[in-house]
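# Sequence first, predicted coordinates after that:
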Amino acid sequence: MDLEEAFQTVGEFGRHQKRMVTVLIFLQVYMAFQSMLIVLVGAVPEYYKQPVTEAGDTTKGVTFTVDVSSIVTEWSLVKEDAYKVSLAGSLFFAGVLIGNVLFGPLSDKIGRKPVFLTGLFFEVLFGYGTALAPSYEIFALSRLLVGLMNGGMALVCFVLTQEYVGKSYWAMTGTLTNMTFAVGICLFAALGYCVRPWRSLATAANCPGLLLFLLCVTLPESPRWLYSQGHTKQAEDILQYFAVRNGKGRIPIKLRRTVSTCTPDGSSPGVFQLVTHPVLRRRTLVLMYVWYVCSLVYYGLTLNASEDEGNRYLSVAMYGLVELPAYPLCMYFINKQWAGRRKSLAVFLAFAGVSCMLTMFVPVSGTVLNATSLALVGKLMVSAAFNIVYVYTSELYPTVIRNAGLGVCSMSCRVGGILAPFVPSMRSLHASLPFMVFCLSGLSASCLGLLLPETLNKPSAETLDELSSPIYQRILEPQVHLLEEKHLSDNNEADSD
């Protein structure tokens, strides 16, 4: 039988799969803690300079006006050392970028589970290194290593939430994963409010990772990855285990043998196939630009929406809360036949771009319709687009190269995040130029996204050979058998006459 038929037999989203996916989804809370850690541990309280006399020399020392525990107050990261706070945050995201590129192809070659567990283990280990860092240099290095593990592990975690269930549930599990990350941002704000010392906060934020690692050790390998690599017997055993744990008994599963997943030169599919394969090359170029624009517009609007000063814990919470309505909104649209993945992605990106454009024509504050409210609406739209592009990308790539494709796309996403803070500097040329950049980027990505094929209610490809026409191979093949049977029955009737 086909792999999707096997999932329908054992249960596309049975109780056992719900338990596994729940553990992976809760892992998003831990990832959010690590991603937002620098926002609170790098808090810069108000300070003033005063003369300090040492050994006959008078210099200006720094005195903080409030008692705040952060890396800034512990290592005096002010004045000429103030850049080190931003540098630590940049090192984390640089590590995420590298992890996206390295872990994706690696998990496609040696398996999801070993790469996932290794990344999670070392992220927890380096996370405790952050809390115990004796100097800024060790702290910065630990953030780079945590980002490296976080980027790769998060990618494989997302793919596992898709590959443990039937394809009809991919949109739901992907949406719940991204929604939980936003909830994690809110929970981190509450944790930071309760735990003020930065070392205690770093330790408390890292503890959920240790618990979740112990729960993840028992997770099985992805049956989709096993099937795509030709390990049909192991995939059948895992699917039978799913059936037993779902309460359906030991159902006999006999999967159709897969064709070879090797390229003509005998090697396994890898990142190079994203360039050489004509279908993959076209999809990858479009997706990389869409991911880049999602990140550029998202962080650009975030910078505009966070200009108001206020309680930093409330600001962090709002950073996550504003994203929550986007996920049920996009889940509704992407599962409708008249909208689907492709049109929904294009519309949300277009609305995000239009929101940026309208921001240039309304007052900054003082009215209900102001720049801040439009920026938040734009962030809502681009958050929905971000969620769709995660689900959409995983459906556009075959199983044998899915993680590699996601890794390359996520890498372009990080490039957009790195460049976003520099766009506001264009105000020196013209006040509206930054928002015009975000507007044109959103609209252009919306148009390019329409070049991608629709994947709603379409079978997913497992190997590169199925990529060219998976629908023809999986849907028309039974029709050929029906035509053959009809032809035989007609011949029998003719002979009897």
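Happy to help now that I have it. Residues are numbered from 1 along each chain as shown.
# From now on I want contacts and neighbour counts done on CA atoms only, so please keep to that.
Fine.
# residues of whatever helix or strand Gly99 lives in that come out buried?
Under the criterion of DSSP states H and E, Gly99 resides in helix 83-110. For helix 83-110, a neighbour-count test (16 or more other CA atoms under 10 Å) marks 84-85, 88-109 as buried.
# same check, this time on stretch 202-218
Those would be 202-206, 208-210, 212-213, 216, for stretch 202-218 by 16+ other CA under 10 Å.
# Restricted to helices, list these.
202-206, 208-210, 212-213, 216 (DSSP state H).
# got those residues as a markdown table, with distance to Leu27 columns?
As requested, these are arranged in a markdown table below (distance: CA to CA, whole Å):
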| residue | distance to Leu27 |
| --- | --- |
| Ala202 | 17 |
| Thr203 | 16 |
| Ala204 | 15 |
| Ala205 | 12 |
| Asn206 | 11 |
| Pro208 | 8 |
| Gly209 | 7 |
| Leu210 | 10 |
| Leu212 | 7 |
| Phe213 | 9 |
| Cys216 | 10 |
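# Now for those residues: which two are most distant?
Ala202 and Cys216 (22.0 Å; CA to CA).
# hang on, the earlier thing: helices or strands up against the helix holding Gly99?
When contacts are defined as 3 or more CA pairs under 8 Å, 6 or more residues apart in numbering; DSSP states H and E, helix 83-110 sits against helix 15-41, helix 112-131, helix 136-163, helix 402-419.
# try this one side by side with the last:
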Amino acid sequence: MVCDNVGLKEVVQVILLLGQTVGALIFTSVADKYGRKPVLVACNFLLGATGFGVAYAPNIYVMIAFRFLCGFFQQGATLVAVTLRMEFLTSKNRRVVIVLSGLFWTLTTVLFGLMAYFMRDQSWRMLQTAAALFTCNFILSALFLYESPRWLSANKKYAQTLEIIRKACQINKKDYQKVKAVYELHVIQPQEAKDLVVERNSILDIVRHRALFMTSVILCFIWMTNSLTYYGLFLTSSSLAGNRHLNFILIGLSGLPSDMLNMVLLAFFGRKPVIMGWLLTAGTGLLAATMFMAFGSSEASVILSVIFSCVGKLGIGASFSNMFMYTPELFPTNVRSAGLGVCAGVSRLGSMLSPYSQTLAEVALWGPGLIFSVMCFLSAILFTKLPETRGQPMPNTISDMKQRVASNYGNRNVDVLDYEAEILKPK
């Protein structure tokens, strides 16, 4: 499609990432204002529609326009889904679900590599069409997903929250009246007694405070490191020795051990040491791979560079997956989706540079790995300034978030969604 305009090949990928940046900032803020479910369902449907548009674009310029829209709606679907998922979980269950989410991501990556391999003799349009078909799950989302009870409570929609709690109690065979009484005591009555108005926060409320602003800046840099390194490794996988389809699948499979290890590590250690450890693993693996590529000339050096690249991918994939759990745990309810959106949006700056990592690798094969490893080491150092969130309730207000950042330990009050477990556990 590009013929002599080879530079447009990278532009297609950059435009997709630009759409992701805009979508991350817009749809997450809309979800904080109007609710998680409607934004999620609408974005998922529109993602499928624009995916088909890419598949049947008549020329490169139409394709670029549809790629922008794909990125735009993809971030609305993905980030709002992350927020909704996290807000349905208690602190004890977030670890399990985020690991399962990482596992599904890994398996989907491998599936996509296999699809590309078996469809290698077909037009790329057929592969794009097959990928777009997966968005048909928007039908299930519309029928079976509930709105976030945390968002409903924060916006004083108590009746709708209680209806979701009633259904949950019915499914799990719990005493609805007991749970309702606790919810009224700890949520409704305090808000009504103080005559609290619904907080209409924006991300600007966070950056006005120095401690929260610095926390957001650190998070954004770590997200950008994860994004640049993760996608850069995928896009430079064709530069590795051997078959490009096999390398892509192996890079994807390298995330599988990290998913399993996360399940164990997060059960015994806090979020900070685990994520910092994975960043250091990524930096070390990529630095070793870079050294073998730069100074090795034997076949063994080539093989070792591939192995250590997979180690780097393992570390950065595990870190990236955990950031989707850690970041929402820091932001308060009415800016949680927007806060995640800002971090994801800024991370796309790294993603926009990732297509050019392959170009850099053609000039200096060791270049991308050196940049990735330095950023990973720096991110691990910066992470020491962030608070631990393990076993802590998600903050409901800006004040809760400020308190957590200031103390670097957080509020140890019982989480709203943990009340049921507290009153029903054996004495």
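In hand now; what should we look at? This is a predicted model, so every value here is computed, not measured.
# Fetch the TM-score of the aligned pair.
Once superposed, chain against chain, the TM-score is 0.83 (TM-score structural alignment, normalised by the length of structure 2); 394 aligned residues with a CA RMSD of 2.9 Å.
# and the helix holding Gly99 of structure 1, how far from structure 2 on average?
Following the fit onto structure 2, the mean deviation recorded for helix 83-110 of structure 1 is 1.4 Å by mean CA distance after the TM-score superposition for structure 1.
# Tell me the one of the buried residues of stretch 202-218 of structure 1 nearest Tyr47 of structure 1?
Tyr47 of structure 1 lies nearest to Ala202 out of the buried residues of stretch 202-218 of structure 1, by CA to CA, at 23.8 Å.
# what do we get in structure 2 for the closest one?
In structure 2, the residue matched to Ala202 of structure 1 (TM-score structural alignment) is Gln128.
# so that match sits right up against Ala49, yeah?
No - judged on CA atoms under 8 Å, Gln128 of structure 2 makes no contact with Ala49 at a distance of 11.8 Å.
# What ranges does structure 1 have for its strands?
Taking DSSP state E, the strands of structure 1 run over residues 47-54, 57-64.
# Excluding sequence neighbours, find me the nearest residue to the residue positioned nearest the centre of structure 2.
Central residue of structure 2 (CA atoms, centre = their mean): Phe324, 4.1 Å from the mean position. Computed as CA to CA, 6 or more residues apart in numbering, the closest residue to Phe324 of structure 2 that is not its neighbour in sequence is Val82, at 7.1 Å.
# How many residues are close by the aligned residue in structure 1 for the one you found?
Applying TM-score structural alignment, one finds that Val82 of structure 2 aligns to Phe158 in structure 1. If you count neighbours by other CA atoms under 10 Å, Phe158 of structure 1 ends up with 24.
# do the same with Val408 of structure 1
Neighbours of Val408 of structure 1 using other CA under 10 Å come to 24.
# likewise Gln358 of structure 2?
As a burial measure, Gln358 of structure 2 scores 22 neighbours (other CA under 10 Å).
# With Glu422 of structure 2 instead?
14.
# which element is it on?
Using DSSP H and E, Glu422 of structure 2 maps to helix 419-424.
# Tell me the counterpart residues of that helix in structure 1, please.
Mapping helix 419-424 of structure 2 onto structure 1 (TM-score structural alignment) gives no aligned residues.
# Show me what that helix is packed up against.
Counting contacts by 3+ CA pairs under 8 Å, 6+ apart, helix 419-424 of structure 2 is packed against helix 176-183.
# So for the helix it packs on, what gets flagged as buried?
Buried residues in helix 176-183 of structure 2, counted by 16+ other CA under 10 Å: 176, 179-180, 182-183.
# Leu358 of structure 1 maps to what in structure 2?
Per TM-score structural alignment, the equivalent position to Leu358 of structure 1 in structure 2 is Ala288.
# Please tell me I have it right and that match contacts Phe308.
Yes - between Ala288 of structure 2 and Phe308 a contact is recorded at 6.4 Å, counting by CA under 8 Å.
# re earlier: in structure 1, point me to whatever sits opposite the residue nearest to the centre of structure 2 in the alignment.
For Phe324 of structure 2, the residue aligned by TM-score structural alignment is Tyr390.
# And that match, how far from Leu148 of structure 1?
20 Å (CA to CA, to the nearest Å).
# Same question for Met331 of structure 1.
Per CA to CA, Met331 of structure 1 is found 30 Å from Leu148 of structure 1.
# of those two, who's got more company?
Taking other CA under 10 Å, Met331 of structure 1 and Leu148 do not tie; Leu148 has more neighbours (27 against 21).
# my read: the more buried one touches Ile98, true?
Yes - Leu148 of structure 1 lies in contact with Ile98 (CA under 8 Å); the separation is 6.1 Å.
# Would you mind pulling the contact partners of stretch 412-428 of structure 1?
90, 93-94, 96-97, 288-289, 291-297, 299-300, 303, 433-434, 437 (CA atoms under 8 Å, 6 or more residues apart in numbering).
# circling back: matching residues in structure 2 for the helix holding Gly99 of structure 1?
Mapping helix 83-110 of structure 1 onto structure 2 (TM-score structural alignment) gives residues 7-34.
# and that stretch, how far out from the chain's middle?
Stretch 7-34 of structure 2 sits 14 Å away from the centroid of its parent chain (CA atoms, centre = their mean, to the nearest Å).
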